[in-house]
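**Student:** Sequence first, then the predicted structure, then my questions.
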Amino acid sequence: MHGRSLPLSAPLIGRAWPLLALPWLVAAQSPDQAPVLPLIPPSAQTAPAPVPVAPRPMPALSAHQADQLRHMLDDAAADGMAPADADSAAPTGSDDAALVRAALDYARALRRGRLAPGDFLGNWGLRPAAYDPYGDFVAAVKADRLADWVQGLAPPYAGYDTLRHALARYRGIAADGGWPVIASADGLRPGSENAQIKLLRTRLAIEDKALDGGGSRYDEDVVAAVQRAQRRYGLEPTGQIGPATLAALNVSARDRVRQIEANMERWRWLPRTLPTRRVQVNIAAAVLTLFEADAPVLSMRAVTGRPGDETPMLASSIHSIVFNPPWNVPSSIAAKELWPKEKAHPGYLKAHDFRVIDTGNGGTRLQQRAGSKSALGRVKFDFENPYGVYLHDTPSQGTFGRYSRLASHGCVRLAQPVALAKRALEGDAQWTPDAIDAALAKGDTVRAPLAQPVAVFLLYWTAYAGADGRVTFLGDPYGWDGELANRLKSSATRAKQAATLQ
């Protein structure tokens, strides 16, 4: 991404620690490779016979270069690559080979993430490119440009940088004891004055420097601070403490650290350069943003998959737009939802413009005709992906007014699909804005290929920071932050066990 764009919700080592215990050492003895979808359970994988690999020569390091590598490894925790309280250390003494191996393991993890290829969930379709740091490292040593090499390893995005700063801040908060737990919302009402409100002010002021932590009255300053906190948590800014706000305030500082680390890991899965013209969807926030010349030009609310029907993370390109699309109903939705409705209320399918189509092999499928009742609305954006998801309009506009908008079967519904279509087709002589309006009004199903496909990224950001350092923490609706933390731990454990056997 040029210009180090932000995601919109709208993105020196201690001494004498054995090499095998380095927390970023993940399957380092195996070549980097992108995993294959769908995910094959470990129990079904057959380990190939080991192939002997000739060791690669390690370049000789100057004393200054060895110190540079130790400094890089000492700084690993700042990138979320080790727990803040880990007594991590790099190889010491004159064993340059061990130091180089540790540096290469760390460089690989910082560049493409720590998760082992086989540990990606099937819905985590955004996979990092393979990276072998050896060639770049050797060149940097020979040219005495190790500092530049180290500087270029982390994701080159402002969204990553701001999270890195946030990580240091929240680790400091955790080290200082975190913040108080508010046991109950009883007595926490605007205009009230009691000891519980003093506790609330103390809690809010730790993250919000604009609030004076003193006092015990729920005054206008507290109302404003609660509203700011609710916006950071993706909640309706009522200024009052309800169950969701209370739960968000009581997430511990250490858990917020882990949430930041999970999101930093996902930044490492992105390509090193993002197309300057692209669509980004923050699944967790249910917001779509269109970038042109690497700057946001259009943002809108969206509806993303509900838990159990998760919208996958992926990268693709929108290749065409369908106006007045019919809906070819997935068999799972037909079986679970539509046929039972028809059975309970005969005539339901006909009343909602569904028709039964003979598949020619003794089976049938459902299709909903294009029109005002179509679940896809008036516009659909197609892009290749193994999940069968796409962006589309919807006749159900009420959901866009909610603060929680995870309600789809996995596709992404858009609040302003026509505006997005007109921007995507801008410059196409055939598909002018007037031509698009005419096609929509006519009602016929028409596909408009894009002369220049538009990149699309479906991403899962639950923590991101602004240039001012303020961090937004959303809920983890799919449980993917916790799942990622567990899988990173398992990957590291297996790597350590493998290293001890060598």
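**Tutor:** Perfect, thanks for sending it.

**Student:** only C-alpha atoms for contact and neighbour calcs from this point on.
**Tutor:** Noted.

**Student:** Tell me the buried residues in the helix of greatest length in the chain?
**Tutor:** Using DSSP state H, we find that the single longest helix of the chain is helix 480-500. Within helix 480-500, the residues that count as buried by 16 or more other CA atoms under 10 Å are 480-481, 484-485, 487-493, 495-496, 499.

**Student:** Would you convert those residues into CSV that also reports distance to residue 90?
**Tutor:** Below are the buried residues of helix 480-500 laid out as CSV (distance: CA to CA, whole Å):
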residue, distance to residue 90
480, 31
481, 28
484, 26
485, 23
487, 24
488, 20
489, 20
490, 22
491, 20
492, 16
493, 18
495, 17
496, 15
499, 15
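
**Student:** take a look at this one as well, against the first:
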Amino acid sequence: MSAFRRLIAAAVLALAPVTIPAGAAPLVSPLQQSVAEAVHDDATLSTFYKNRDFAPIWIGERSAERREAFFAALAQAGDHGLPAERYDPAAIRAAIAAAETASARGALEVRMTRLLTAYARDLSSGILTPGEIVSDIALEVSPPDVSAILTAFADGNPRAVLEALRPHAVQYDRLLREKRRLEVSRAEGGWGPNISFRAIEPGSTGAAVVALRDRLIRMGYLERTAVATYDAALADAVRAFQSDHGLKIDGVAGPSTIETLNVPLETRLEQVVVGLERQRWMNKPLEPRHILVNLAEQRAYIYDDKKLTFDTDVIVGSEEPDRRTPEFSETMTHMVINPTWYVPRSIAVEEYLPELRRGGARHLDVYSRNGRVDPHRIDFSRYNADNFPFSLRQPPGPRNALGRVKFMFPNRWNIYLHDTPARNLFANQRRTFSHGCVRVARPLEMAYHLLAPQTDTPEAGFDAILRTGDERRVDLKRSIGVHLVYWSVWVEPGGQANYRPDPYGRDQAVMQALRAAGVALTAPRS
């Protein structure tokens, strides 16, 4: 008998169902006793097996169906950007073949169930705990109901249960396809050599154009051609690339475009792997109406019943560590028209106190514990960041730092969306300029859009309050979910991937943690 046949025979023998002779008393079998002993320190598994009288799910009736469904799922772990070696099916099969005693079978039974629960958590809600990687990623991850999963797996269709674990958001599916596309390109040799020229303009010919042409062909932006002139087709390909990467769309391969073209394929693949993990963190039903603020893209979107109904450019926190906008989810409850700006203490002492010493910052009101004070009567040179006893406010008006409206979703960082008088900053491709809050390019249109479900005249009502110049709170009758996320890659409905830089370095930190957890860039499965 061959070694392979002996292995299969041993596996069948090891997994033979435990039977009780006819007429015998229904005693607990050695296998059941072994299972009970193996789960005594795990409340979830103990309850699950107790409800089954400690009968195994991997050994005995229907066990083969469950095992093969599980092994098939584990074989696809790498496709999802999970640490495939953590769920090594070959090692489990070998352990099955080696388990000859009731004690060994019981231990193996529980080992496989623990592995199933770990796989379920990893695929459903992520491998990592985001806040442990980067403290500013304060997303609340919803872990799966392990007890319900185990029961459904044991009593229902195991393949269907395992398939249901993965996020079913359309963005997750699109990222999976983009991951495979990149893996196939990588297996075929990648995108070729980097472009060594600093800039290439339309009308050019020669080696620089050939290098640009070949790179765009391999990246999928240009049909295969032997033309060595920077013609209209090549300019169109450059424009498409620029659009997908958040660059100025002019059809000119300038320094920033070439720098982005030279980003390695492996880096893009890592972005997608991180993107899949981020989607797992967000694997929960979002509100029928919600706002998604993509910090990496510097853009905000409003969705109504899964349909995009409004979008706008935004400005987010600068790249200084203490000014980066955090990632979190909250609920928008109201907006404030003609807002007063209550200057955060950090800004007051770091930025405005030096101006006050020089006699500036007169657009701000100064308050002590007893009320408003006259800044002309105060010797600000006596104060520093530690002993500054005043608070600063900026009343409503055209120069107010919050502009004409702010959108409130109470949170521990005091982060909110608001208007801004610094309209010129929206002309930048990379908009990381704020102290942490999110400045909105189209604030009035956003206000009208948010108020539309509760009034027939949202524009007239809003504008009437605005003209008074007085601060006014307007409650939203329908609360709105707000999700500040950091997606440096996403895929459009047509399948075109968009990539952005990693301004806060968060993707790099997450990828490093994923690698430490065993995630590796894999070759595509045939």
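**Tutor:** Received, thanks. These figures come from a predicted structure and were not determined experimentally.

**Student:** what TM-score do we get after superposing?
**Tutor:** Once superposed, the chains reach a TM-score of 0.82 (TM-score structural alignment, normalised by the length of the first structure), with 438 aligned residues with a CA RMSD of 2.5 Å.

**Student:** and the longest helix of the first structure, what does it pack onto?
**Tutor:** Helix 480-500 of the first structure sits against helix 253-267, with contacts defined as 3 or more CA pairs under 8 Å, 6 or more residues apart in numbering; DSSP states H and E.

**Student:** Report the mean deviation for the helix it packs on after fitting onto the second structure.
**Tutor:** Superposed on the second structure, helix 253-267 of the first structure shows a mean distance of 0.8 Å to its aligned residues (mean CA distance after the TM-score superposition for the first structure).

**Student:** Residues contacting that helix, please?
**Tutor:** Applying CA atoms under 8 Å, 6 or more residues apart in numbering, the contact partners of helix 253-267 of the first structure are 11, 79-81, 113-114, 155, 160, 163-164, 166-167, 170-171, 173-174, 178-179, 461-464, 473, 481, 484-485.

**Student:** Mind doing that once more with 6 Å?
**Tutor:** 80, 113, 174, 178, 463, 481 (CA atoms under 6 Å, 6 or more residues apart in numbering).

**Student:** Looking at those, which is nearest residue 125 of the first structure?
**Tutor:** Nearest to residue 125 of the first structure among the contacts of helix 253-267 of the first structure: residue 113, at 14.3 Å, using CA to CA.

**Student:** Alignment lookup: the closest one to the second structure.
**Tutor:** In the second structure, the residue equivalent to residue 113 of the first structure is residue 126, according to TM-score structural alignment.

**Student:** got the contact list for that match?
**Tutor:** Taking CA under 6 Å, 6+ apart as the test, what residue 126 of the second structure contacts is 277, 280-281.

**Student:** Serialize these to TSV and add fields for neighbour count.
**Tutor:** Formatted as TSV, the contacts of residue 126 of the second structure follow (neighbours: other CA atoms under 10 Å):
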residue	neighbour count
277	27
280	26
281	24
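
**Student:** Now do residue 295 of the second structure: how many residues are near it, please.
**Tutor:** Using other CA atoms under 10 Å, residue 295 of the second structure has 27 other residues around it.

**Student:** returning to that earlier point: from the chain's centroid, how far away is the longest helix of the first structure?
**Tutor:** 19 Å (CA atoms, centre = their mean, to the nearest Å).

**Student:** next one: stretch 403-422 of the second structure
**Tutor:** With CA atoms, centre = their mean as the basis, the mean position of stretch 403-422 of the second structure lies at 22 Å from the chain mean.

**Student:** what range in the first structure matches that stretch?
**Tutor:** Here stretch 403-422 of the second structure aligns to the first structure at residues 377-396, judged by TM-score structural alignment.

**Student:** first to last residue in the matching stretch, what's the distance?
**Tutor:** 9 Å (CA to CA, to the nearest Å).

**Student:** which other residues reach that stretch?
**Tutor:** 317-324, 375-376, 411-414, 417.

**Student:** Strands - which of those residues land there?
**Tutor:** 317-323, 412-414 (DSSP state E).

**Student:** Now flag whichever of those residues is closest to residue 130 of the first structure.
**Tutor:** Once CA to CA is applied, the member of those that ends up nearest residue 130 of the first structure is residue 317, at 20.9 Å.

**Student:** What's the match for that closest one in the second structure?
**Tutor:** Checking with TM-score structural alignment, residue 317 of the first structure has residue 331 as its match.

**Student:** quick one, what contacts its match?
**Tutor:** Here residue 331 of the second structure is in contact with 409, 480-482 (criterion: CA under 6 Å, 6+ apart).

**Student:** Just among the residues you listed, which is most surrounded?
**Tutor:** residue 482 (23 neighbours).

**Student:** Secondary structure element for that residue, which one?
**Tutor:** If you go by DSSP states H and E, residue 482 of the second structure is part of strand 472-485.

**Student:** what's the mean deviation for that strand versus the first structure?
**Tutor:** Averaged out, strand 472-485 of the second structure is 1.0 Å away (mean CA distance after the TM-score superposition for the first structure).
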